[in-house]
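A.B. asks: predicted model and sequence follow; I will ask about them next.
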Amino acid sequence: MNEELGIIRHDKQLRPYADTINRRYANTLKKEMELTEEKSSLSEFANGHMYFGLNRVWDGWVFREWAPAASRIYLIGDFSGWQEQETFRLYRLENGIWEIWLEPNQLAHGQHYKLSIHSDSGKFERIPAWATRVVQDNTSKIFSAQVWDPQYEYEFRVKHFKPHTSPLLIYECHVGMATEEERVGVYNEFREKALPRIASLGYNAIQLMAVQEHPYYGSFGYHVSSFFAPSSRFGTPEELKQLVDAAHELGIAVIMDIVHSHAVKNAVEGLGCFDGTPFQYFHQGPRREHPAWDSLCFDYGKPEVLHYLLSNCKYWLEEFKFDGLRFDGVTSMIYLNHGLNQTFTSYNDYYNGKQDEDAITYLALANKLVHLLNPNAITIAEEMSGMPGLAAKQEDGGLGFDYRMAMGIPDYWIRLIKDIKDEEWKPGDIYWQLTNRRKEEKTISYAESHDQALVGDKTIIFRLIDERMYWHMRIDDADLTVNRGIALHKMIRLITAATINGGYLNFMGNEFGHPEWIDFPRQGNGWSYKYARRQWSLASDPSLKYQYLDRFDKAMVNLLKTEKNFHLKPLTKLWDKEDDQILAFARNDLIFIFNFSPQKSFADYGILAPKGKYTAILNTDAKEFGGFAINDDSIEHFTQPDALIKNGNKEWLKVYIPSRTAIVFRKAPE
């Protein structure tokens, strides 16, 4: 390869690793050629869901399954009294594929079924790997596949939808816990109640978690058993489609949190020992089990596994019209040690031969496929190591993700709040931490996601206020701890959102300071749903302070939206004075000024800024946001010249900036 790849041109420090980067790029091209040797394109290769599993055909039904170690397979279910019958025996084709053709009246919509598989390991029942509908019996709690052939297919009202990404503003959601009642929420309820709220807040995308079927609700959807089946605990496939359609009508893109990094260990519900062998879909030996997640690791070197996972990407995008995929656990996929107990302090950590290059190839192919299917689709990598090129174009030597999660930011906020006194917060360090990223790669910045809301961790508001939230959130209660927490909550969110170079994410409820963590029903809490829900009414209660945070989030999000391509505007630091704990930076005609001092307020504080007239357009201290309204934000500010300043375009912008306050100013057109 003669021409230097783009990611190396952008970063000369990658030159010592050019051979590895070039090899990975070549591996992707080679693997695509191998997979498409008998197909016209990668998209055609990824049609496994149209061939495998149970499919309706013009003269009845056809069912196929890949189970190379099986010696006999039967369909069993309601239609056979759950007994093996020769009428429902599958026949072996080439390459370990099994098949059966059935008459139209041999199966009916709503019937339950499984596979009875015989192999050298014995006889056992399995849910088909390609099942698109899996349900759990309310009494026995046993899962089975379900024949799904409704009389009418759902017809999408929005035929073509293009996500708004200027910038991308993501509301991370879990349908089951989006209800205020102590139970599992459903798709229809989310569509009717949550979507309008999200739209009113101004977010232009939702990221849906726990879509793929998972046997244990408390896994948050990350221990997947049936990769092609939308979780039936939330409703039917048609109701999920209706949810996506309704979001599109509101201008909201729907990104699916897809789990291809591992699979549930359960053999009965999942793929663990599907055909009687432990390594059909997964690695053999010690690489089979994830040491931290109690799950199984896919063998991305197998063509059949690539066929399964790539087809899975295509299935969700085309069948349900998802606008993109957020790939979970990418760090775990691309490192042989899953990134565990590793600090990633040098470039050598990314190119030292301790990476799973089969997984890297798969991710590059998945990104290429997604964008072949929909050029406007969004792909996001949940990746914490910082591997260069993850969100760079494939032709530049990258993996092709549109965005990578800025996972260091929430960790930074936790350390700051937990370990550093307020008066020792350094605004310059905060700014550096929020903007320290690869210029050629777009990121999704966030102060906290679902990870920080889980039991065992704490949300930002909980760390700031803790148990005082339960007793001192009334608007007539002047509790100092609560006042501090509300002020910093707004500032942390604003500076995180204001410094984005791609998008911003918030987990549902965190925008108004949801007072409780997330704890899914489990044996340890008596299978309670008390903490697996969202108390939306707190944000609308006029007697409580949650309304202030809710209003501020809406104002902040809409500020980002009204500034076209806000995330692309150059960031220019204007002022950073550690002793005062003051930071100011500009994005085009907007100036953001932060005073992190817990005690010092400053009158006529001077910031060197482009000369002109400025007006405050957002103030965290405004009364409507629970502040003290010390400033008169209607006052126009004119910069003042200084003969000592050699830059003729810079003058002093003098403002009153109260302690623990951030103000956004807009420069008037000249």
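C.D. replies: That came through, no problem.

A.B. asks: from here on, contacts and neighbour counts on C-alpha atoms
C.D. replies: Will do.

A.B. asks: centre of the chain versus stretch 201-212, how much separation?
C.D. replies: 8 Å (C-alpha atoms, centre = their mean, to the nearest Å).

A.B. asks: what kind of secondary structure is the residue positioned nearest the centre of the chain in?
C.D. replies: Using C-alpha atoms, centre = their mean, the residue of the chain that lies closest to the mean C-alpha position is Arg326, 4.8 Å off. At Arg326 the chain is in strand, as set by DSSP: H, G, I helix; E, B strand; the rest coil.

A.B. asks: second structure for comparison follows:
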Amino acid sequence: MLATNLSQARVYNPHEVLGFVTTDEGTLKLRAWVPNATRVEVLELQSGKYIQDLALVDEQGLFESAIKGRKKKFDYKFRITNEDHTYEIIDPYQFVEAAFHAVHFVDHAPENVYKQLGAQLVTVNSEDGAIVSGVRFAVYAPSASAVSLIGDMNHWDGRFHPMQKTNCGHWVLFVPGLTEGCKYKFELKDPMGNRLPHKSDPVGFHHEQYPSHTSIVFDQTTYQWNDAKWLEEQAKVDRYKTPMSVYELHLASWRKVSEEEGLRSLTYQEFIEQLIPYVKDMGYTHIEVLPVSEHPYDGSWGYQPVGLFAPTSRFGNPNEFKAFVDAAHQAGIGVIIDWVPAHFPEDSHGLARFDGTHLYEYEDPRRGWHPDWNSCIYDFGRGHVRQFLVASALVWLEHFHVDALRVDAVASMLYWDYSRKDGEWVPNVDGGNENYEAISLLRWFNEEVYKNYPHAFTIAEESTAFPKVSKPTFEGGLGFGFKWNMGWMHDSLHYISKDPAYRKFHHNEITFSLVYAYNENFVLPISHDEVVHGKGSMLRKMPGDEWQAASNLRCYAAFMYSHPGKKLNFMGNDFGQSQEWNYNNSLDWHLTQYDKHKGIQSLYRDLNHLYREYPALYELDHDHRGFEWLDHQDGENSILAFVRKAETTNDKVYSVTNFTPVPREGYRLGVKDAGKYRIVLNSDDEKYWGSGYQVVVEFEAEAQPWQGQEYSVVINLPPLATLLFENV
């Protein structure tokens, strides 16, 4: 019966029935399960001395014998002969404690998930004191009736390496001799004994691409970091009072290179050589990459991940991703990654019905199925899921040194009725629509990040009016550091896409954001979501002829950089990408040879550097003291004017925008101080492919009160332009 169960990979307790076993009579036997073997010899582990053969007791491959002259356990290995060859292995089933150690501390802290589970390269001390190296495997599958390790070590045959089930639902096995690079998966049987599709390691650090989706043993300790100074400095930074201009990009489509078989994406090493210098030159403070967690489908852009502990192998191995982050830090650039804890795809090698049950997802489809993305929703109320998700966030901070996690689709986590009609969702215990379990998880996640990684911060993509998203948990908030300002994005894009002749009827859309600008710690996002799915590129959103469209874009960009809030722009925005973003194609870099696009790019470059130079543009981004309207009521002329103030200096930056193609000569603006003023940026400048409309660069304030200020200046406003000026 034992041999049959082993042959059918239905054994849940191999450590009890293989290796050294004691019979009812008290005799010590050694038992080996080696399908296809014709002979099994027992050798001393360290000396290699032959001890005896094991007898074949079942033709399916079960060998056992009492060990002559031995009354206690000892270290051993097998010399195995089959029809093809003879080889030696160290029997995994003599290392009971080494295997069980994998789950001793898993539930103590979330980071133990990736420190104990998955495939860990370890060395163990044997019974006789020998030091044995290998890989300790552990996977959580409490409802599985059997689990086997499959991979390079056993020709992907589930019969050879049955795993041991523990009392807490983990399956464990230490396999001596395995090293980094070994490929593996898990073969599970559901509670009824039916074999499930082969599963990748949920806590794997490295995975192959389609079609195998194989997990690969990886050593996290070998990379030598060179960013200690960066991490130390970042831990002291007050992020709310420092500049943050984020360059968001999709790695696969940022730039492609031609090869004989067609276009390919860059590698992590090529991103070091090409992307980082570009970001540095353009003046951005941070790179934000769309999800790099391993994902099976290119068309998901990474937002359907299955490997939450592994950077995608599309562009290289995990150490090469670390080198990319390291190089960014040495160039003075932070790295933000998108993290997706809201949902996961149904791919058979992933988490869906992992052990034959809804182990990771809500069982009720009214809670566990996402209608927008056709994906599974994590069960945020289960302890092992919560620990798994928080661990998946922390691994990016510990092992990969990323600076921030931008959390995707937070709104879909917060509300049971998100994107659902009546009858398609189940209320909470109080009859409401808030998901208390997800709210609790997000708070815990943020607390763990800020407690353990002082260099790091978090950002929420949250599109509702849920209160205190970016306030500390001790104040009743969700604990995020920042929140994307989706209201500003929606209103301002709706406004700027209007023909200038009609903007006066929508003036409130461009001013309304200041009503709530200080409710949260906002980032102003012009993200990938705004240039895809038929929305057109930023340039194509702009009305008018070719010149007016480019002018509108430049005018809007300068307005954005002077508006309170940190900044985020998707790749291609900064040189006027013409075509809508397509994840299969490279950005149209050839456009930058033309004056129009070269001018747009120059403006974004200057805006980034100007933004970092003037504390008034960032120090009080989240404090109402840093902003004052000069004129928000001139809807008839579609003109806005305001002043930004610093905390550490008395310097101010004035911003005035003419959202029409009509120049405004002799336009009077209130200013706070007497003396001279100087224009520091004009989005209509000829060097930006502007009209070059005549504007006096330096001018004197007059002692004429205006717009509630003691002084005023008179300037000419170019068409479709934003001017930034300072007192000198």
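C.D. replies: That came through, no problem. Being a predicted model, the structure only gives us computed values, none of them experimental.

A.B. asks: superposing both, give me the TM-score.
C.D. replies: After superposition, the two chains reach a TM-score of 0.83 (TM-score structural alignment, normalised by the length of the first structure), with 584 aligned residues with a C-alpha RMSD of 2.5 Å.

A.B. asks: circling back: and the gap between the aligned residue in the second structure for the residue nearest to the centre of the first structure and Asn446 of the second structure?
C.D. replies: Arg326 of the first structure maps onto Arg406 in the second structure, with residues paired by TM-score structural alignment. Going from Arg406 of the second structure to Asn446 of the second structure by C-alpha to C-alpha, to the nearest Å gives 11 Å.

A.B. asks: overlap in contacts, these two.
C.D. replies: Shared contacts of Arg406 of the second structure and Asn446 (C-alpha atoms under 8 Å, 6 or more residues apart in numbering): Thr458.

A.B. asks: please settle this for me: is Phe592 of the first structure part of a strand?
C.D. replies: Yes. Assignment of Phe592 of the first structure by three-state DSSP places it within a strand.

A.B. asks: quick one: contacts for it?
C.D. replies: 584-586, 662-665.

A.B. asks: out of those, flag the one nearest to Gln394 of the first structure.
C.D. replies: Ala586 (32.3 Å; C-alpha to C-alpha).

A.B. asks: excluding chain neighbours, give the residue nearest to the closest one in space.
C.D. replies: Thr572 (5.1 Å; C-alpha to C-alpha, 6 or more residues apart in numbering).

A.B. asks: distance of the counterpart of that neighbour in the second structure from Tyr450 of the second structure?
C.D. replies: With TM-score structural alignment as the criterion, the equivalent of Thr572 of the first structure in the second structure is Glu628. As for Glu628 of the second structure, its distance to Tyr450 of the second structure is 32 Å (criterion: C-alpha to C-alpha).

A.B. asks: what of Leu441 of the second structure?
C.D. replies: 14 Å.

A.B. asks: higher neighbour count, those two?
C.D. replies: Using other C-alpha atoms under 10 Å, the more surrounded residue of Leu441 of the second structure and Tyr450 is Leu441, with 22 against 16.

A.B. asks: now do the host helix or strand of that one: which range of the first structure does it align onto?
C.D. replies: Using DSSP states H and E, Leu441 of the second structure sits within helix 436-452. In the comparison with the first structure, helix 436-452 of the second structure aligns to the range 357-373 (TM-score structural alignment).

A.B. asks: next up, the contacts around the residue nearest to Glu41 of the second structure when sequence neighbours are not counted.
C.D. replies: Nearest non-adjacent residue to Glu41 of the second structure, counting by C-alpha to C-alpha, 6+ apart: Asp53, 4.3 Å away. Asp53 of the second structure makes contact with 39-42, 65, according to C-alpha under 8 Å, 6+ apart.

A.B. asks: of those, which is the nearest to Met571 of the second structure?
C.D. replies: Nearest to Met571 of the second structure among these, with distances taken as C-alpha to C-alpha, is Val40, at 61.4 Å.

A.B. asks: how about the closest one, nearest residue that isn't a chain neighbour?
C.D. replies: Ile80 (4.8 Å).

A.B. asks: same check, this time on Ser470 of the second structure
C.D. replies: Nearest one to Ser470 of the second structure, counting by C-alpha to C-alpha, 6+ apart, is Phe480 at 4.4 Å.

A.B. asks: return the distance of that neighbour relative to Pro291 of the second structure.
C.D. replies: 18 Å.
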